[in-house]
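Trainee: Coordinates only, no sequence provided:
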């Protein structure tokens, strides 16, 4: 059996996360038991939610245990199988974590899923046609529920979730505005992802300045907002929300280092009779087949062309993850293992 390199959470961050919180180890892969499958990971997903799990604090998911492999989505290939449903060579997606191989009990529902790479590249199943894509779909379709002509906005617009949101919203006839960090990302959102406009938040020092920029690209106000960031960005959008607007609350990356994120104008939720709903996409598995089918179709038609930032080798994962938290990635952040 192959040697398996793994990245463990060695200690919890005190404030900002650092590479010293992680530890690289090598272990022998155990022999397979009945119903188990050995998967060699080709790509490992890095996602903002992982930062919250590094803390030992109340959250929607259990904290990442110390001394264990960091949790995370993976795609790869079956190399050995003791389960009749999986054969060597099958391409699969699962939650193998930050390691080169995983031994999976394939009899557990949802532990592994076979994927077709004929029209959708394997790596996309960790992004546009995976958890981030379904996250965008759920927030748009089930919470914002736009009608044609509505103006919708998404923060972190060029990330894995934001890029899928843009394609899904355009397919529904919406006026789609992104918020992203840097002129290059905004140019990509408009020219490659098909956004109607994108606002660079970096030149804006306060919510009033950013709200003014949003007014220029969304003069009729904002009907739906998909929130990934929180903080000043959310405050600015709230100033431009229309009456009976809907906010799908997905992430608050501005506060992932443990600092409180005060809201400047909570009264706007009452004044504008806003619907604000937080959600965790793993709690809505019933929508995944419908969402994945639409996302795969958009990719196959060339209407969703997500960009990927790929670091090489398991040892690069901690540095790449810290870069993701600072917005250094462009599109979906992955680690290539094979």
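Mentor: Noted; the coordinates are in hand. Please read all numbers here as calculations on a predicted model, not as lab measurements.

Trainee: For the rest of this, base every contact and every neighbour count on C-alpha atoms.
Mentor: OK.

Trainee: So residue 38 is in contact with residue 86, correct?
Mentor: No: using C-alpha atoms under 8 Å, residue 38 is not in contact with residue 86; the gap is 10.0 Å.

Trainee: Spell out which residues are contacts of both of those two.
Mentor: Common contact partners of residue 38 and residue 86 (C-alpha atoms under 8 Å, 6 or more residues apart in numbering): residue 78.

Trainee: Double-check that residue 32 belongs to a helix.
Mentor: No: Residue 32 is assigned coil when assessed by DSSP: H, G, I helix; E, B strand; the rest coil, not a helix.

Trainee: Give me the neighbour count for it.
Mentor: By other C-alpha atoms under 10 Å, the residues close to residue 32 number 17.

Trainee: Could I get the full set of helices for the protein?
Mentor: Ranges of helices in the chain, per DSSP state H, are 49-54, 131-138, 160-170, 183-191, 207-217, 231-240, 267-271, 288-300, 317-325.

Trainee: and among these, the most buried is which?
Mentor: Highest mean neighbour count among these (mean count of other C-alpha atoms under 10 Å): helix 160-170, with a mean of 28.

Trainee: what's the nearest residue to residue 291 if we skip its chain neighbours?
Mentor: Nearest non-adjacent residue to residue 291, counting by C-alpha to C-alpha, 6 or more residues apart in numbering: residue 134, 5.7 Å away.

Trainee: wouldn't residue 248 be in contact with residue 279 here?
Mentor: Yes: contact criterion C-alpha under 8 Å: residue 248 and residue 279 qualify, at 7.5 Å.

Trainee: tell me, what's touching those two both at once?
Mentor: Joint contacts of residue 248 and residue 279 (C-alpha under 8 Å, 6+ apart) are residue 139.

Trainee: Could I get the helices of the chain in CSV, plus columns for distance to residue 33?
Mentor: Formatted as CSV, the helices of the chain follow (distance: least, C-alpha to C-alpha, whole Å):
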stretch, distance to residue 33
helix 49-54, 30
helix 131-138, 29
helix 160-170, 36
helix 183-191, 47
helix 207-217, 57
helix 231-240, 48
helix 267-271, 54
helix 288-300, 30
helix 317-325, 29
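
Trainee: okay, now the one to match up with it:
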């Protein structure tokens, strides 16, 4: 008999998540049938989308989330014991697969696949640069922004898993890169280790003036992770025919949906500069999924991509890790080690 522990949603988040929004329960798993396998979680991914999609999640369901798990028992030759698997299994310790994967709230199929061989790299990268966040950076930036050599690129939430990745791809493409984040410590990492050309701390006054100084010839590409007034300011400084990829809107994730934050209108800038603005969801490129993983893996091996993880120990610390992420406490990818 295997007892799985899991967090179920007992109340939708209002503002920052709270301990009593989730309930920790045990579930007795049935014996394996032919064709099934049993996996045990090793790493959990902590991502901003967990907060954004929370209002869409049914009460009583297992808390959303992706994990890397080890197959500890199998009656399916396609999923051998000892292999590691990526699964959208949620916040649970043990899972019987293969899952009957359903469409999520946006109509995309959840995912489940054996991790490719990462060599000597950590398995946790399957939840970061070599997983969904890595593909979010790869496809969103290259397909929507279509950067050209010598162009100026601005990235918000630049010290996060996706933003730090986008900035490095922009440098690979020989662009000039400006990162916006919330602490000078993060800025030092971006410029001194990742090769960003400049950094702006949005928590300090004078964002517009600092942006004009960092991009005196305007901005060609904007990778938007935050929305709100910061994005309005960036868009106001874009060049004609600039491209904007909207990946996230983290400034509003903890807000009351009936009273969202106000920001300067951007429609005038879109019209005047003939800008292209497009939101996206990474599973648009599900049929090219391994292309992104393989290219990012090659860039890591070539030393062109560097990664950093903020690792929290313990299944019981999943919610504190999410709260820390939403407060901007992470640098790079936020991970919980089971």
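Mentor: In hand now; what should we look at? Predicted model only: the values in this text are computed from it and were never measured.

Trainee: care to give me the TM-score?
Mentor: Superposed pair, TM-score by TM-score structural alignment, normalised by the length of structure 1: 0.92. Supporting alignment: 326 aligned residues with a C-alpha RMSD of 1.6 Å.

Trainee: before we move on, back to that, name the residue in residue 248 and residue 279 of structure 1 with the higher neighbour count.
Mentor: residue 248 (25 against 16).

Trainee: Give me the nearest residue to the more buried one, chain neighbours excluded.
Mentor: Residue 248 of structure 1's closest residue in space is residue 226 (C-alpha to C-alpha, 6+ apart), at 4.9 Å.

Trainee: Next: residue 27 of structure 1.
Mentor: Leaving aside its sequence neighbours, residue 27 of structure 1 sits nearest to residue 4 (C-alpha to C-alpha, 6+ apart; 5.3 Å).

Trainee: again with residue 241 of structure 1
Mentor: Of all residues not flanking residue 241 of structure 1 in the chain, residue 222 sits nearest, at 4.7 Å (C-alpha to C-alpha, 6+ apart).

Trainee: Trace that neighbour over to structure 2, please.
Mentor: Under the alignment (TM-score structural alignment), residue 222 of structure 1 maps onto residue 219 of structure 2.

Trainee: for residue 213 of structure 1, same thing?
Mentor: That one, residue 213 of structure 1, aligns with residue 210 by TM-score structural alignment.

Trainee: List the contacts of the residue nearest to that match when sequence neighbours are not counted.
Mentor: Leaving aside its sequence neighbours, residue 210 of structure 2 sits nearest to residue 200 (C-alpha to C-alpha, 6+ apart; 6.9 Å). Counting by C-alpha under 8 Å, 6+ apart, residue 200 of structure 2 makes contact with 178-181, 187, 207, 210-211.

Trainee: Next one: residue 200 of structure 2 relative to residue 184 of structure 2, how far apart?
Mentor: 8 Å (C-alpha to C-alpha, to the nearest Å).

Trainee: Ok, residue 219 of structure 2 next?
Mentor: Distance from residue 219 of structure 2 to residue 184 of structure 2, by C-alpha to C-alpha: 22 Å.

Trainee: my guess is residue 197 of structure 2 contacts residue 177, does it?
Mentor: Yes: counting by C-alpha under 8 Å, residue 197 of structure 2 does reach residue 177; the two are 5.3 Å apart.

Trainee: Any idea which residue is closest to the centre of structure 1?
Mentor: Central residue of structure 1 (C-alpha atoms, centre = their mean): residue 132, 4.0 Å from the mean position.

Trainee: How much space separates that residue from residue 138 of structure 1?
Mentor: Distance, residue 132 of structure 1 to residue 138 of structure 1, by C-alpha to C-alpha: 10 Å.

Trainee: Same check on residue 87 of structure 1?
Mentor: Taking C-alpha to C-alpha, one finds residue 87 of structure 1 at 32 Å from residue 138 of structure 1.

Trainee: returning to what we had before: ok, of the contacts of residue 200 of structure 2, which one's closest to residue 286 of structure 2?
Mentor: residue 179 (28.1 Å; C-alpha to C-alpha).

Trainee: Tell me the counterpart of that closest one in structure 1.
Mentor: By TM-score structural alignment, residue 179 of structure 2 lines up with residue 178.

Trainee: and what of residue 248 of structure 2?
Mentor: Residue 248 of structure 2 maps onto residue 251 in structure 1 when the alignment is built from TM-score structural alignment.

Trainee: list the contacts for the closest residue to its match other than its chain neighbours?
Mentor: Counting by C-alpha to C-alpha, 6+ apart, residue 251 of structure 1 lies nearest to residue 228, which is 4.1 Å off, once chain neighbours are set aside. Shown in contact with residue 228 of structure 1 (C-alpha under 8 Å, 6+ apart): 154-156, 249-253.

Trainee: do that again at 7 Å, thanks
Mentor: Residues in contact with residue 228 of structure 1 (C-alpha atoms under 7 Å, 6 or more residues apart in numbering) are 155-156, 249-253.

Trainee: And for residue 7 of structure 1?
Mentor: The contact partners of residue 7 of structure 1, by C-alpha under 7 Å, 6+ apart, come to 22-25, 69-70, 98-99.

Trainee: again, but for residue 72 of structure 2
Mentor: Residue 72 of structure 2 neighbours (C-alpha under 7 Å, 6+ apart): 38-40, 81-82.

Trainee: how about 6 Å then?
Mentor: By C-alpha atoms under 6 Å, 6 or more residues apart in numbering, residue 72 of structure 2 lies in contact with 38-39, 81.

Trainee: Return the subset of these lying in strands.
Mentor: 38-39 (DSSP state E).

Trainee: Format the contacts of residue 72 of structure 2 as a markdown table; extra columns: distance to residue 119 of structure 2 and neighbour count.
Mentor: Formatted as a markdown table, the contacts of residue 72 of structure 2 follow (distance: C-alpha to C-alpha, whole Å; neighbours: other C-alpha atoms under 10 Å):
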| residue | distance to residue 119 of structure 2 | neighbour count |
| --- | --- | --- |
| 38 | 24 | 22 |
| 39 | 21 | 26 |
| 81 | 19 | 17 |
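
Trainee: got the contacts of residue 72 of structure 2 as TSV, with distance to residue 17 of structure 2 columns?
Mentor: Output for the contacts of residue 72 of structure 2, formatted as TSV (distance: C-alpha to C-alpha, whole Å):
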residue	distance to residue 17 of structure 2
38	30
39	28
81	36
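
Trainee: Residue 335 of structure 1 reaches residue 311, doesn't it?
Mentor: Yes: in this structure, residue 335 of structure 1 is within contact of residue 311 by C-alpha atoms under 6 Å, at 4.8 Å.

Trainee: These two: which has the busier surroundings?
Mentor: residue 335 (26 against 19).
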